[in-house]
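Asks: Model the following, please.
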Amino acid sequence: MEWLTDPQAWIALVTLTTLEIVLGIDNVIFISIQASKLPYHLQTKARRVGLGLAMFIRIALLFSFTWLMGLTIPLFTVVGNEISGRDLILIIGGLFLIWKSTMEIHEKLEGEEMAAPNRVGATFKSVIFQILLLDVVFSLDSIITALGMAQQLGIMIAAVIIAVVFMMVFSEKISIFVEQHPTIKMLALSFLLLIGVALIGDGLDMHIPKGYIYFAMGFSIMIEILNMKIRKSNPVKLHQPHLEISNDKIKSDSTSSTDS
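Replies: The predicted structure is shown next:
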């Protein structure tokens, strides 16, 4: 713990914490969208559990430095590109993110709206499982950045914990904002598509600078916020495949359809 009295260590901690927060934006977006599928009373719990798992996964990866380095050893070659274990994780994670985002966009724009009793929605365990899978992929960039910027394990762990606590505080506000503005939700899903492509690119040694991605995300959100300020029309209504409708409403609908 000698780093506590070292000014350079504190500078490294602040810098690394900031980077961890920035690199965790995509994780927060994914967790917020996944949690929104659950009943309202479980959404906050899902976000906290998801971010908590992200924190423990990142700390565990920090302690498995040797294993991480082993992931960089080439396993085979495809079209002149050496593919390592890390590359495979990034490629599979990118493909999963593209598939998941595409399905979400289709469901929100062209899916069918049905009452919750008539259709089984996402379960808490399934949502957490999907969050856990993407946490591993998202954590790789974060941990590799941490390993490259700091030498003391204490600094890296502290930065991860501070960043996750920060994201826990603001994840609910981000989630509410995304849910209340359908066009922002579509943008968020588009960002996940973009991040999925970037992950595949990294896995194939075709690196897309993160600065370009985050600038595009920030610029798009800024333009959409200006649009929301200017527009006077009602916002677009997205489909809700798992509506929580009261039994009385369902009964009245079924009675009216029978009468007709």
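
Asks: alpha carbons only for contacts and neighbour counts from here, please
Replies: Fine.

Asks: tell me the contacts of Leu133?
Replies: Contacts were defined as C-alpha atoms under 8 Å, 6 or more residues apart in numbering; by that measure Leu133 touches Gly93.

Asks: Also this sequence, please, to line up against the first:
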Amino acid sequence: MFDWLSDPQAWISLLTLSVLEIVLGIDNIIFISILSGKLRVEDQPKARSFGLAGAFVTRILLLLSISWVMTLTKPLFTVVGRDISGRDLILLVGGLFLIAKATMEIHHKLEGPDAEDEQAAKAGRSLWTTVAQIMVLDIVFSLDSVITAVGMADDVSIMILANVVALIVMLAAARPISEFVDRHPTVKMLALAFLVLIGTNLVAEGMGQHIPKGYTYAAMAFSVIVEMLNIKAKARSERRTAGQ
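Replies: All right, here's what the predicted structure looks like:
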């Protein structure tokens, strides 16, 4: 199983795949941060840990069922002259769910403090509902990740090890990212907009319209840089005002 340990090319594949899994996990962390932020403070670490653990277990199970996963790309039926596969259906449903969820969160954010506090209190009593929602989207996010892994590595152990590395990094990053998003309302709104964008990409992918992920991540990175500059400018302005 570990015959690749002496193969430099396999180590390069492991490194590349690990980085890719971490990048592909960014949207997962954003989604987990948004949902866990609506729970009670004591429940938030549990939601993040269970959510990421669920993502890890889902990906491992899918990797161990590679032959089944690859059958998902085979056409099931045809609609308007286009073949629809199991993967397409999963991406469509997952993308629509993500768009709906993010849109509802934006709506609650814009309703006002009272409505938001009521929604937060209600969500605070539903840790396992939140974890269930996270795991549903994990399946969608994991599907593309696993198919990508199959295309980049030949050994299942390399794929699993890359996911372990990605999980460790995401566990370390989940709490700081969640706390940062909670401290800055504009960042939270931006994160919700990212989820709508990601959901739209999933729907487009499910309908056979491939959008290179590099474009999406470049747009997200640019937006984050602009927002960080805004936060820094605001902090500098507040320091100047306080010093007067």
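
Asks: ok now the helix or strand hosting Lys249 of the first structure, how far from the chain's centre?
Replies: Here Lys249 of the first structure, judged by DSSP states H and E, is contained in helix 247-259. Helix 247-259 of the first structure sits 39 Å away from the centroid of its parent chain (C-alpha atoms, centre = their mean, to the nearest Å).

Asks: Contacts for it, please.
Replies: Ala115.

Asks: what's the neighbour count on Ile225 of the second structure?
Replies: 11 (other C-alpha atoms under 10 Å).

Asks: residue in the first structure matching it?
Replies: In the first structure, the residue equivalent to Ile225 of the second structure is Met222, according to TM-score structural alignment.

Asks: Mind giving me the packing neighbours of the host helix or strand of its match?
Replies: Assigned by DSSP H and E, Met222 of the first structure belongs to helix 210-230. Packed against helix 210-230 of the first structure, as judged by 3 or more C-alpha pairs under 8 Å, 6 or more residues apart in numbering; DSSP states H and E, are the following elements: helix 182-203.

Asks: Which strands and helices lie in contact with the helix it packs on?
Replies: Helix 182-203 of the first structure sits against helix 25-35, helix 85-110, helix 153-180, helix 210-230, with contacts defined as 3+ C-alpha pairs under 8 Å, 6+ apart.

Asks: what's it aligned against in the second structure?
Replies: Per the alignment by TM-score structural alignment, helix 182-203 of the first structure matches residues 185-206 in the second structure.

Asks: any residues touching the matching stretch, and which ones?
Replies: Applying C-alpha under 8 Å, 6+ apart, the set of residues contacting stretch 185-206 of the second structure from outside is 27, 30-31, 34, 87-99, 102-103, 105-106, 181-182, 210-211, 216, 220, 227.

Asks: Please repeat the previous calculation with a cut-off of 6 Å.
Replies: Applying C-alpha atoms under 6 Å, 6 or more residues apart in numbering, the set of residues contacting stretch 185-206 of the second structure from outside is 88, 91-92, 95, 98-99, 102, 181.

Asks: go on, stretch 167-175 of the first structure?
Replies: Outside stretch 167-175 of the first structure, the residues touching it (C-alpha under 6 Å, 6+ apart) are Ser32.

Asks: Can you mark which positions in that stretch are buried?
Replies: 167-168, 171-172, 175 (16 or more other C-alpha atoms under 10 Å).

Asks: JSON lines please, covering those residues and showing distance to Gly121 of the first structure.
Replies: As requested, these are arranged in JSON lines below (distance: C-alpha to C-alpha, whole Å):
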{"residue": "Met167", "distance to Gly121 of the first structure": "26"}
{"residue": "Met168", "distance to Gly121 of the first structure": "25"}
{"residue": "Ser171", "distance to Gly121 of the first structure": "22"}
{"residue": "Glu172", "distance to Gly121 of the first structure": "21"}
{"residue": "Ser175", "distance to Gly121 of the first structure": "19"}
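
Asks: out of the helices and strands packed on helix 182-203 of the first structure, deepest packed?
Replies: Mean neighbour counts were compared across those using mean count of other C-alpha atoms under 10 Å; the top stretch is helix 25-35, at a mean of 22.

Asks: on contacts alone, who are the packing partners of it?
Replies: Helices and strands in packing contact with helix 25-35 of the first structure are not found; criterion 3 or more C-alpha pairs under 6 Å, 6 or more residues apart in numbering; DSSP states H and E.

Asks: quick one: buried residues of whichever helix or strand comes after that helix?
Replies: Past helix 25-35 of the first structure, heading to the C-terminal end, the next element that is a helix or strand (DSSP H and E) is helix 40-63. Neighbour-count burial for helix 40-63 of the first structure flags 43-44, 46-51, 53-59, 61-62 (criterion: 16+ other C-alpha under 10 Å).

Asks: just stretch 66-77 of the first structure next, same as before
Replies: Along stretch 66-77 of the first structure, the positions that meet the burial threshold by neighbour count (16+ other C-alpha under 10 Å) are 68, 71.

Asks: okay, it sits on what stretch of the second structure?
Replies: Mapped onto the second structure using TM-score structural alignment, stretch 66-77 of the first structure covers residues 67-78.

Asks: Quick check: end-to-end length of the matching stretch?
Replies: The first and last residues of stretch 67-78 of the second structure sit 23 Å apart, counting by C-alpha to C-alpha, to the nearest Å.

Asks: Kindly report the same for stretch 18-38 of the first structure.
Replies: Across its full length, stretch 18-38 of the first structure reaches 30 Å between end residues, using C-alpha to C-alpha.
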